[in-house]
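> Give me a 3D structure for the following:
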Amino acid sequence: MSELAEQLAAGGLELVELVDPLVPLIPPRLANAATSFPPTAEPVPHSAVELEAPDLVAQANSGWYQLASEGGLFGTDREFLVAVEQTGEWWWAHVRLAQSWDVMGRGAASILGRGQGHPGFVMLSLDGSVIVVGNVSQSSVGSTLARDPSRNAGLREFAPQLADFPDVSEQEKAAIGRWLQNAP
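Model prediction:
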């Protein structure tokens, strides 16, 4: 776990603990899909910075923080969950945002993406009601927010389909089932 703590610390995330995989939270892969199923016709909250921006990482960090703060990602002491891969399975790590952080730069270069300025993360509020996904499109880098995934009919309909994908492990299938059974 010390290697994971070091990787998270690169982006300014302090590891509190790994979440028990039996806790009925939305699985990370399903959470990542949440932004593809907007529950209303209203625009999905997001922050984006053009790839060519000279201060791409600083702007993307600022946009992520504003979206996460205003959107309700952070709990007490700026704590939340972030998806991490451990022994071939993705699940949640409970983290705290440090005073000094760089999620879109050093974090994306370490464990939260595919390199500096190229995020690829999924974050979840402690109560499971807010998801923030960091992503890269053809022309921009940014973050997208989804609220109340358990009440999102499109996402709930997609969940059993995801469980049938051939690359979904038995652990992930079970996690999808627990989430569906325990979601309001």
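> use CA for all of it now, contacts and neighbours both
OK.
> which residues does the residue lying closest to Gly120 once chain neighbours are set aside contact?
Distance criterion C-alpha to C-alpha, 6 or more residues apart in numbering; nearest residue to Gly120, sequence neighbours excluded, is Gly113 at 4.0 Å. Remark: with contacts taken as C-alpha atoms under 8 Å, 6 or more residues apart in numbering, Gly113 is in contact with 107, 119-121.
> Against Ser36, how distant is Gly113?
Separation of Gly113 from Ser36 (C-alpha to C-alpha, to the nearest Å): 19 Å.
> ok, now Val84?
Here Val84 is placed at a distance of 21 Å from Ser36 (C-alpha to C-alpha).
> okay, these two: which has more neighbours?
Each of Val84 and Ser36 has its neighbours counted (other C-alpha atoms under 10 Å); Val84 has more, 21 against 12.
> dump the residue contacts of Leu155.
Contacts for Leu155 (C-alpha under 8 Å, 6+ apart) come out as 30, 33-34, 37, 149.
> Now do the buried residues in the top helix by length along the chain.
As assigned by DSSP state H, the longest helix anywhere in the chain is helix 56-71. By 16 or more other C-alpha atoms under 10 Å, the buried positions in helix 56-71 come out as 56-65, 67-68, 71.
> Name the nearest residue to the most centrally placed residue in the chain, ignoring sequence neighbours.
Nearest to the mean C-alpha position of the chain, by C-alpha atoms, centre = their mean, lies Val122 at 1.5 Å. Excluding the flanking residues, the one nearest Val122 by C-alpha to C-alpha, 6+ apart is Val133, at 4.6 Å.
> Please give the structure of this sequence too, so both can be compared:
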Amino acid sequence: MGHLADDREQEECRVLMKFWWQLAMTYQEVTETDLDRHVSRAKREAVQELIEAIRNSPEAIDAWLTDAPRRFPPVQDRGYEAHRSSVSRTDDEVAVDLARAGIKFIERIATEISYPLPASDQGPASCGAEHGRFDSEPHEIVHVDALDMPAKVNTSWSRMANEFGLFDEDREFLLAVDYAGPDTAESEPRWVRVRLGEEWDLAGSGSSTLRSHFAGVFTERFVPEFTMLSLDQEMMLNTTVWGDATVSTIVIRPDRLG
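Prediction:
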């Protein structure tokens, strides 16, 4: 049970991350009781000092960051990585979950993937039209709680996937999958090769692989969020949830510019 010490550190980090989100978005899940229960006094004091620094000046923030390594030293692994590997999802579990959406799992990709993005650390949402970005039509954008959300998301995704060349001749493509289990705090992103079945429903499937965790800020219903890549890696598709609680699809296809 040596991993439990690391689990406590992970829980502390989870509570602090929710707390920061709460400060930024009036997200009211974390209470003072939660902070008292899960976060050490030393870290709470450091967090309070950062809040004051943010309210004060950029220089105060820089000073806090300079001191951060002392306040938040690296945690020595005491078995957490071994515990994490034991609770990661298997290919079979991912395959069963994706089948709910009408997606057939083929294989996990072990080779390096290239992205049609202007920079390796830039996501589709931060790309512009000059990078080959194409967005859902205005009438295809839908609120997470709208009754027709699943139908609209499916229709928009299908149109853009076909129009911009996501599929090969066998309706195969790459899908980004998080292999982390429900009890792990860190993500384990991987690319898998999949095939779209004749009958499918991405937005109404309830697949945990396709579920948006960010949407949980706005609603308790299942809302999809996922990233896909064509096999030739010339086209990336991202169906995403935005800060205004709407869902839409983005395609990045630089060779369609002009």
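> quick one: the helices in the stretch 51-200 of the second structure?
Using DSSP state H, counting those that start in this stretch, the helices of the stretch 51-200 of the second structure run over residues 58-71, 80-87, 91-99, 149-163.
> Distance to Ala5 of the second structure added to those, as TSV?
Converted to TSV, the helices of the stretch 51-200 of the second structure look like this (distance: least, C-alpha to C-alpha, whole Å):
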stretch	distance to Ala5 of the second structure
helix 58-71	18
helix 80-87	8
helix 91-99	28
helix 149-163	41
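> Please identify the residue in the first structure that aligns with Pro69 of the second structure.
Aligned counterpart of Pro69 of the second structure in the first structure: none (TM-score structural alignment).
> gap between Pro69 of the second structure and Trp157 of the second structure?
Taking C-alpha to C-alpha, one finds Pro69 of the second structure at 44 Å from Trp157 of the second structure.
> In the first structure, what range does the host helix or strand of Glu9 of the second structure match?
Remark: Glu9 of the second structure resides in helix 3-25, with elements defined by DSSP states H and E. On the first structure, no counterpart of helix 3-25 of the second structure exists by TM-score structural alignment.
> count of neighbours near the counterpart of Leu210 of the second structure in the first structure?
In the first structure, Leu210 of the second structure lines up with Leu112, judged by TM-score structural alignment. When counting by other C-alpha under 10 Å, one arrives at 27 neighbours for Leu112 of the first structure.
> wait, Leu112 of the first structure sits on Pro119?
Yes: look at Leu112 of the first structure against Pro119 with C-alpha atoms under 8 Å: they come within range, at 5.9 Å.
> now Val251 of the second structure, what's its secondary structure?
With DSSP: H, G, I helix; E, B strand; the rest coil as the basis, the three-state label of Val251 of the second structure is strand.
> For it, what is the corresponding residue in the first structure?
Under TM-score structural alignment, Val251 of the second structure pairs with Leu145 in the first structure.
> And its match, how far from Val122 of the first structure?
Using C-alpha to C-alpha, Leu145 of the first structure is found at 10 Å from Val122 of the first structure.
> Now for the two: what residues contact both?
Residues touching both Leu145 of the first structure and Val122 (C-alpha under 8 Å, 6+ apart): 131-133.
> OK, contacts around the counterpart of Arg190 of the second structure in the first structure?
Counting by TM-score structural alignment, Arg190 of the second structure lines up with Trp91 in the first structure. Counting by C-alpha under 8 Å, 6+ apart, Trp91 of the first structure touches 19, 21, 27-28, 83-85.
> now do Ile131 of the first structure
Here Ile131 of the first structure is in contact with 31, 34, 73, 122-125, 145-147, 149 (criterion: C-alpha under 8 Å, 6+ apart).
> 6 Å instead?
Ile131 of the first structure makes contacts with 123-124, 145-146, as judged by C-alpha atoms under 6 Å, 6 or more residues apart in numbering.
> can you give me the strands for the first structure?
Listed in chain order, the strands of the first structure (DSSP state E) span 13-18, 46-50, 79-86, 89-97, 122-124, 130-136, 140-147.
> which of those sits most buried?
strand 122-124 (a mean of 29; mean count of other C-alpha atoms under 10 Å).
> can you tell me what part of the second structure it aligns to?
Strand 122-124 of the first structure corresponds to residues 227-229 in the second structure, going by TM-score structural alignment.
> mean per-residue distance, that stretch to the first structure?
Here the mean offset of stretch 227-229 of the second structure against the first structure after fitting is 0.5 Å, by mean C-alpha distance after the TM-score superposition for the first structure.
> Now do the contacts for Glu50 of the first structure.
Glu50 of the first structure makes contact with 139-140 under the criterion C-alpha under 6 Å, 6+ apart.
> The second structure: which residue goes with that one?
Glu50 of the first structure maps onto His143 in the second structure, by TM-score structural alignment.
> about what we covered before: which residues does the match of Leu210 of the second structure contact?
By C-alpha under 6 Å, 6+ apart, the neighbours of Leu112 of the first structure are 119-121.
> ok, now Ile141 of the second structure?
For Ile141 of the second structure, counting by C-alpha under 6 Å, 6+ apart, the contacting residues are 247-248.
> gap between the closest residue to Trp92 of the first structure other than its chain neighbours and Leu112 of the first structure?
Counting by C-alpha to C-alpha, 6+ apart, Trp92 of the first structure lies nearest to Ala83, which is 4.6 Å off, once chain neighbours are set aside. Look at Ala83 of the first structure and Leu112 of the first structure: by C-alpha to C-alpha, they are 9 Å apart.
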